[in-house]
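**Student:** quick one, structure for this:
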Amino acid sequence: MSAQTAHPKSDSIEQDARRINARHGEVQPGEIAIGVIIGRTSEFFDFFVYAIASVLVFPALVFPYVDALTGVMYSFGVFALAYIARPFGTWLFMTIDRRHGRGVKLTIALFLLGGSTMAVAFIPSYEQIGVGSAVALCVLRIGQGLALGGTWDGLASLLALNAPKNQRGWYAMIPQLGAPLGLLVASGLFAFFEASLSPVDFLDWGWRYPFFVAFAINVVALFARLRIVATPDYEQLFETRELTPARVRETYRANWRNIMLGAFAPLASFALFHLVTVFPLSWILLFTKQSVTRFLVIEMIGAAIGVLAIVASGLIADRIGRRYLLGISAAMIAVFSGFAPRLLDGGEGAELLFMISGFILLGLSFGQSSGSVTANLPMRYRYTGAAIMSDLSWLIGAGFAPLAALLLSSKFGLFSVGVYLLSGALCTLGALLINKEFGNKAS
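**Tutor:** Down below sits the predicted model:
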């Protein structure tokens, strides 16, 4: 198949990507990693822009008729809608993938994701349209969730399958770099506008700019990923590796045990994910008198440390195996849960210690969570099964984590957040013990 041959089901954007490939030449394997990082960074940037606004903006803009704590809880409730919608998005976009191709699926999904995110910037306040403001926010959040279900392109699995046996941990961590990189950029933007503008101007228009940036980043990510998935050589590679869409119902019926175990295996890292990125900002805003801008800078520092920890996870996993690293990380998170959350109430130094240690643990555990999700799936179901397991992991482990942590801490104190985190660590350890296939160091 020549690079000039257009897939019969491709749209014009995918065909443009093919023509670029024809002039540029064969895509090099290292470009898979670049495409994966760009794609994941764009997705997590959208995620964190919304998450930060859920604390700093939406309670005052959309829910001003309740007290500040209740407003943030309402906002976190809307936040969870994307995780509920995401599995439905996977089903919808896998159908599009089977009928129209991977490029068409990605194009629709990323435009829906970017459009839903950017549209949030235009939401009127409660004072302008009443409860319609909350309804619009819910609709757009569901749109984000549906779109996230369609952004799975299989590049992470392709990267892992083509990795040398002694470097699978290294290649498994590459997709995870998008999370701290997305947080770094999102926190930096909000910190800039929070510090530069008056509170009135920030709530009036300043907070909207990061959402515009999100759309631009999604367009860049779209072409970066089409640059790879629309290439005939890589289409053939996807097919030979059997990374093609299967029916969601069929995939779940044939692999329900592996899917559920795979969904629970990374829960420690997924629970910790929101407890060091989203929840601390709400606690600082509601229960301390410290500067929000300062804490956003701390989050940027934590994100930078998280990048280094994720890289370290790849090196460590290649020496001791992914299962062992996940197990050790889960045990360390269990220990962390016993004392660390209370550091948020211990002053500036204690907060910094919480964030740094939390991001180190998050990087080590989250860095290998993608490998644990896909390692034990049959090849013909890996493309769809990996997406389903990821959806369930995020829904169970992270979707309601900010709301649960804030609700528990406001009623019972910060120690209860540690109990919640401990439950995630125990789920991970249990899943790893039950599924013996995770014990294969070469998986």
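
**Student:** from now on I want contacts and neighbour counts done on CA atoms only, so please keep to that.
**Tutor:** Will do.

**Student:** run through who's touching stretch 415-426.
**Tutor:** Contacts to stretch 415-426, defined as C-alpha atoms under 8 Å, 6 or more residues apart in numbering, come from residues 267-269, 271-272, 330-331, 333-334, 336-342, 397, 405, 408-409.

**Student:** and the helices in the stretch 151-300 of the chain?
**Tutor:** Assigned by DSSP state H, counting those that start in this stretch, the helices in the stretch 151-300 of the chain fall at 155-161, 168-173, 178-196, 199-204, 209-229, 232-240, 248-264, 267-277, 279-287, 292-320.

**Student:** also this sequence, please, to line up against the first:
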Amino acid sequence: MTTSTTYSEASPDKPVNSATRVATASFIGTAIEFYDFYVYATAAALVIGPVFFPQTSGTAQMLSAFLTFGIAFLARPLGSFLFGHFGDRVGRKSTLVASLLLMGVCTTLIGVLPGYATIGAWAPILLCVLRFGQGLGLGGEWGGAALLATENAPKGKRAWYGMFPQLGPSIGFLAANGLFLILAMSLTDEQFRSWGWRIPFLLSAALVMVGLYVRLKLEETPVFAKAIAQHERVKMPIVELFSQYWAPMLLGAASMVVCYALFYISTVFSLSYGVSTLGYTRETFLGLLCFAVLFMAAATPLSAWASDRYGRKPVLIVGGVLAVLSGFLMEPLLTQGSTWGVALFLCIELFLMGVTFAPMGALLPELFPTRVRYSGASAAYNLGGIVGASAAPFFAQKLVSMGGLSWVGGYVSGAAILSLIAVLCLKETREADLNKVV
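**Tutor:** The predicted structure follows:
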């Protein structure tokens, strides 16, 4: 089929998911998945280096930990292609369940993985394998959650519905960092490094069971159900995606770069820098991050509402311009020696993360037709992570040693400029019809 097809409002005789069930399932899955991911990010900044790379210097330990952090981002595009294929061929629901299960299993196994002192070189090798599995799982998670929300959304409310998976990261991050904060306050450094850091990883198993229960109660989205009824699925969605929709995929990926850079520079790198260089205790800086992430959570619904009201592009352009300017605040706010300055920087960056991230729950699915939407939205989302997040903490550690925090701030501003250019090249998608198959 080469012409555009739009289905009528009549849908197959299947139960319709309630708004509450859609919001809960799309939110809770991403919250759990990002909890898993952020648990590792926090552990990488605090303890992964000494436990798995003790034979190196302190700086080398940190760089090695950040490299293992980046492995998952390299795996995420592969996960988006793998789960995207089945999401476009088999359905959104079953693919979402599989991605959540993979992520949860890998996270739990990291919690029981012996350190270098016990099994030697096998420890970092197995850590990298499990980290790769985490990335595969998360690569398939977000796209399915976003489609679950937007393909069930009423007209004019796609960004609002797409906001629910975008809220998941805020809650997942708050839960992960909050738990590490409690552990830091309850345990000695020796207890934390010996066994305490494993507790958040092991708790993932219980959280995954909750997420699986919620998602197994869902019905397939009505948009995909219509595609099945009309036999409008392709055998190899990834082939069609790269041959016909490579431009929106790459522009969508570039538009995501600023979100990743804002988040991972202000959390993973700043946590490491704050503890090792600025002299903050773990619990103090984790407390600051838990406070700042509330601003990200508050910005998410505001930005989603605005993008339904005024369009995706105006909101993203405003957020992008502010993100460019925010890069210049990093050095003065973090080096002036006051806690309020550090808190202000973290709040600004995470608020802007929420502003630029919220519209993506609707924008990326709107760039692609039903037959390749899971693959396209997932690929755009995760390819952006390679530039904006995978090596961000690693490069930031290198940049700060070469030229100071102003160079790291320049990294944030550069990422924002790249995303601004991509957004300006995209068409406005607020009025896009998600029922279109091709």
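
**Student:** quick one on the thing from earlier: of the helices of the stretch 151-300 of the first structure, which is nearest Gly143 of the first structure?
**Tutor:** Judged by C-alpha to C-alpha, the one of the helices of the stretch 151-300 of the first structure that comes nearest to Gly143 of the first structure is helix 209-229, at 13.9 Å.

**Student:** tell me which other helices or strands that closest one touches.
**Tutor:** Applying 3 or more C-alpha pairs under 8 Å, 6 or more residues apart in numbering; DSSP states H and E, one finds that helix 209-229 of the first structure contacts helix 12-24, helix 30-56, helix 102-120, helix 178-196.

**Student:** quick check: buried residues in the shortest one?
**Tutor:** In terms of neighbour count (16 or more other C-alpha atoms under 10 Å), helix 12-24 of the first structure has its buried residues at 13-22.

**Student:** what span of the first structure lines up against stretch 31-45 of the second structure?
**Tutor:** Aligned using TM-score structural alignment, stretch 31-45 of the second structure spans residues 41-55 in the first structure.

**Student:** that stretch vs the second structure - mean distance after superposition?
**Tutor:** For stretch 41-55 of the first structure, the mean deviation from the second structure after alignment is 0.5 Å (mean C-alpha distance after the TM-score superposition for the first structure).

**Student:** on that earlier part again, Leu112 of the first structure is nearest to which of the helices of the stretch 151-300 of the first structure?
**Tutor:** Closest to Leu112 of the first structure of those, according to C-alpha to C-alpha: helix 209-229, at 9.7 Å.

**Student:** hmm, back to that, of the contacts of stretch 415-426 of the first structure, keep whichever come out buried.
**Tutor:** Buried subset of these (neighbour count, 16+ other C-alpha under 10 Å): 267-269, 271-272, 330-331, 333-334, 336-338, 340-342, 397, 405, 408-409.

**Student:** would you list every one of the strands in the stretch 301-438 of the second structure?
**Tutor:** Here the stretch 301-438 of the second structure has no strands by DSSP state E, counting those that start in this stretch.

**Student:** returning to that earlier point: let's have the helices of the stretch 151-300 of the first structure in TSV, adding distance to Ala119 of the first structure.
**Tutor:** TSV is the format used below for the helices of the stretch 151-300 of the first structure (distance: least, C-alpha to C-alpha, whole Å):
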stretch	distance to Ala119 of the first structure
helix 155-161	28
helix 168-173	32
helix 178-196	17
helix 199-204	15
helix 209-229	8
helix 232-240	33
helix 248-264	30
helix 267-277	24
helix 279-287	24
helix 292-320	24
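
**Student:** nearest to Thr384 of the first structure among these would be which one?
**Tutor:** Using C-alpha to C-alpha and comparing those, the one that lies nearest Thr384 of the first structure is helix 248-264, at 6.7 Å.

**Student:** in that closest one, what's buried?
**Tutor:** 248, 251-252, 255, 258-264.

**Student:** likewise stretch 285-298 of the first structure?
**Tutor:** Neighbour counts over stretch 285-298 of the first structure (16+ other C-alpha under 10 Å) mark 285-286, 292-293, 295-298 as buried.

**Student:** got these as a markdown table, with distance to Ala442 of the first structure columns?
**Tutor:** Output for those, formatted as a markdown table (distance: C-alpha to C-alpha, whole Å):
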| residue | distance to Ala442 of the first structure |
| --- | --- |
| Leu285 | 45 |
| Leu286 | 47 |
| Val292 | 45 |
| Thr293 | 44 |
| Phe295 | 41 |
| Leu296 | 39 |
| Val297 | 39 |
| Ile298 | 37 |
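
**Student:** have a look at how far, on average, the top helix by length along the second structure is from the first structure.
**Tutor:** Criterion DSSP state H: the longest helix present in the second structure is helix 58-89. Superposed on the first structure, helix 58-89 of the second structure shows a mean distance of 2.2 Å to its aligned residues (mean C-alpha distance after the TM-score superposition for the first structure).

**Student:** and the closest residue to Trp122 of the second structure other than its chain neighbours, how close does it get to Val39 of the second structure?
**Tutor:** Of all residues not flanking Trp122 of the second structure in the chain, Tyr116 sits nearest, at 7.4 Å (C-alpha to C-alpha, 6 or more residues apart in numbering). According to C-alpha to C-alpha, to the nearest Å, Tyr116 of the second structure stands 20 Å off from Val39 of the second structure.

**Student:** and Phe242 of the second structure, by the same measure?
**Tutor:** 33 Å.

**Student:** farthest pair within the buried residues of helix 12-24 of the first structure?
**Tutor:** Pairwise distances across the buried residues of helix 12-24 of the first structure (C-alpha to C-alpha) peak at 14.4 Å, for the pair Ile13 and Ala22.

**Student:** just tell me what Pro237 of the second structure corresponds to in the first structure.
**Tutor:** Applying TM-score structural alignment, one finds that Pro237 of the second structure aligns to Arg247 in the first structure.

**Student:** likewise for Leu344 of the second structure?
**Tutor:** Per TM-score structural alignment, the equivalent position to Leu344 of the second structure in the first structure is Leu353.
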